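S.K.: how does the following fold in three dimensions:
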Amino acid sequence: MPFINVKLAKGRTAEQKQQFTEAITKAAAQILNVKEEWVTVVFDEYERDNWASGGTLHSIKFEEGFGKMGAE
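M.R.: Below is the predicted model:
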């Protein structure tokens, strides 16, 4: 039973997460040779002021919308 934990910055819509869940579930089921019902996907979402890299909080390092297509 695959358990997939996805960590990302907050800001994605429920529709985006649903589309991602469908895609990752199909891929995991096919590659791992399991039923789609057996695949579990969990999202851990973080505020940018609770996430840092290189010693700097992402809320300081990156402006609003960073990481979304067309925002870079």
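
S.K.: switch to C-alpha atoms for all contacts and neighbour counts from now on
M.R.: Noted.

S.K.: list the buried residues of the lengthiest helix in the chain.
M.R.: Counting by DSSP state H, the longest helix found in the chain is helix 14-32. Counting neighbours by 16 or more other CA atoms under 10 Å, one finds that the buried residues in helix 14-32 are 21, 24-26, 28-29.

S.K.: quick one: the helices in this protein?
M.R.: Under DSSP H, the chain gives helices at 14-32, 58-61.

S.K.: let's compare: structure for the following, please.
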Amino acid sequence: MPVIKVEMFEGRTIEQKRELVEVLSKETARITGCSVESIYVVIDEVKKENWGAGGKLCSDKYPD
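M.R.: Prediction:
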């Protein structure tokens, strides 16, 4: 039972998340030889203000 955890900034549409889950599941099944039904994908959306990179908050580095 593979579990794929995706951490990304919030703001993607439900359609984008749906496609991401579908593609990640299909490709993981193809590569590992397990069934698509056995794969779980967890999307954890993070606010830019709660993520730091290079010593700065991402909300400062990547303003909208």
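
S.K.: report the TM-score for the pair.
M.R.: Taking TM-score structural alignment, normalised by the length of structure 2 as the basis, the two superposed chains have a TM-score of 0.96; 64 aligned residues with a CA RMSD of 0.6 Å.

S.K.: picking that back up, would you list the helices of structure 1 in a markdown table and tack on distance to Asn5 of structure 1?
M.R.: Converted to a markdown table, those look like this (distance: least, CA to CA, whole Å):
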| stretch | distance to Asn5 of structure 1 |
| --- | --- |
| helix 14-32 | 11 |
| helix 58-61 | 21 |
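
S.K.: picking that back up, mean shift of the longest helix of structure 1 relative to structure 2?
M.R.: Compared with structure 2 after fitting, helix 14-32 of structure 1 has a mean deviation of 0.4 Å; criterion: mean CA distance after the TM-score superposition for structure 1.

S.K.: so where is that helix in structure 2?
M.R.: The aligned range for helix 14-32 of structure 1 in structure 2 is 14-32, by TM-score structural alignment.

S.K.: any residues touching the matching stretch, and which ones?
M.R.: 34-36, 39-41 (CA atoms under 8 Å, 6 or more residues apart in numbering).
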